[in-house]
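**Student:** pasting the structure only:
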């Protein structure tokens, strides 16, 4: 099952399900993605960048697997950056991405979780 989410590329962190992580966001497209998530259901897709130095990442600059997350708290700082607290929910596979809008939007499919017997 595929679902559409605003996409937030991450430079130097990988978020996993059930992690609660504070992030500082400064890129205009990333701030717009967070604002879109807050205006809708507060869900966003977090995915790591292949090259953290890339300032305007596209599909080819992102890993295939990320995590859907809930925006738990968002605070706009005076310098224009945003501090956000996100909670990872489930892993997802980035199927396609739309780069034409004010922010990246991705079609995300589910990932089968392997069961661990212990």
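**Tutor:** That came through, no problem. Being a predicted model, the structure only gives us computed values, none of them experimental.
**Student:** going forward, measure contacts between C-alpha atoms and count neighbours the same way
**Tutor:** Fine.
**Student:** Touching, residue 2 and residue 109? I think so.
**Tutor:** Yes. Contact status for residue 2 versus residue 109: in contact at 4.4 Å, counting by C-alpha atoms under 8 Å.
**Student:** Please say which of these two ends up with more neighbours.
**Tutor:** The neighbour comparison of residue 2 against residue 109 (other C-alpha atoms under 10 Å) goes to residue 109, with 17 against 13.
**Student:** In space, not sequence, find me the middle residue of the chain.
**Tutor:** For the chain, the residue nearest the mean C-alpha position is residue 46 (2.1 Å; C-alpha atoms, centre = their mean).
**Student:** Which helix or strand contains that residue?
**Tutor:** Residue 46 belongs to strand 43-48 when elements are defined using DSSP states H and E.
**Student:** Touching that strand from outside, list them.
**Tutor:** Residues from elsewhere that reach strand 43-48 (C-alpha atoms under 8 Å, 6 or more residues apart in numbering): 5-15, 33-34, 37, 62-71, 106.
**Student:** want to compare, so here's the second one:
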């Protein structure tokens, strides 16, 4: 995961409309709201989704994790019910293979209502899950923890 967003993360986690969204099913990576995550995609449905997103770069899609990484073509019961909305940041085509490396940014959380399509890529009917934020102005502990975490994370990244 890459947490390099500067600014108020609330601007990334705006509620999305309820409805049908193209979906990327992940085998063993969890994408969190506001985080940028590099992913290697190789399944037919995932490659079809990335190709569509390249043509329509402003499209918001969803990411859901599989319960079992060995499931090749997951259905509704094979996925965890809570995922994230996401946007495609970058696509890197890998030479000599159909696989692609992509970077996505997690947005707000979403909940699966039901899977509606498998081809050419997965589409799931979802609803947005609102985030609960502490009151930063009145929560001194939150502010201190956030500032300390931000300092330590920045220091760690600079030293490595």
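**Tutor:** Done, it's in. Note that the structure is a prediction, hence the values are computed from the model and not measured.
**Student:** From residue 20 of structure 1, how far out is the residue nearest to the centre of structure 1?
**Tutor:** Applying C-alpha to C-alpha, to the nearest Å, the value for residue 46 of structure 1 to residue 20 of structure 1 is 12 Å.
**Student:** Which strand runs longest in structure 1?
**Tutor:** Across structure 1, the strand with the greatest residue count (assigned by DSSP state E) is strand 82-98.
**Student:** Could you tell me where that one falls in structure 2?
**Tutor:** Under TM-score structural alignment, strand 82-98 of structure 1 corresponds to residues 100-116 of structure 2.
**Student:** For the residue in structure 2 that residue 72 of structure 1 lines up against, give its distance to residue 79 of structure 2.
**Tutor:** Counting by TM-score structural alignment, residue 72 of structure 1 corresponds to residue 89 in structure 2. Residue 89 of structure 2 sits 24 Å away from residue 79 of structure 2, going by C-alpha to C-alpha.
**Student:** what does residue 99 of structure 2 give?
**Tutor:** Distance, residue 99 of structure 2 to residue 79 of structure 2, by C-alpha to C-alpha: 22 Å.
**Student:** Those two: which has the busier surroundings?
**Tutor:** When neighbours are counted by other C-alpha under 10 Å, residue 79 comes out ahead of the other of residue 99 of structure 2 and residue 79, with 20 against 17.
**Student:** Do I have it right that that one meets residue 71?
**Tutor:** No. Counting by C-alpha under 8 Å, residue 79 of structure 2 does not reach residue 71; the two are 10.0 Å apart.
**Student:** so what's the match of residue 72 of structure 1 up against?
**Tutor:** Applying C-alpha under 8 Å, 6+ apart to residue 89 of structure 2 gives the contacts 102, 103, 104, 105.
**Student:** Can you classify it as helix, strand or coil?
**Tutor:** strand (DSSP: H, G, I helix; E, B strand; the rest coil).
**Student:** Can you find the partner of residue 19 of structure 1 in structure 2?
**Tutor:** Using TM-score structural alignment, residue 19 of structure 1 pairs with residue 35 in structure 2.
**Student:** what do you get for residue 2 of structure 1?
**Tutor:** Residue 2 of structure 1 maps onto residue 18 in structure 2, by TM-score structural alignment.
**Student:** Next: residue 48 of structure 1.
**Tutor:** Per TM-score structural alignment, residue 48 of structure 1 is aligned with residue 65.
**Student:** how about residue 30 of structure 1, secondary structure?
**Tutor:** Per three-state DSSP, the secondary structure class of residue 30 of structure 1 is helix.
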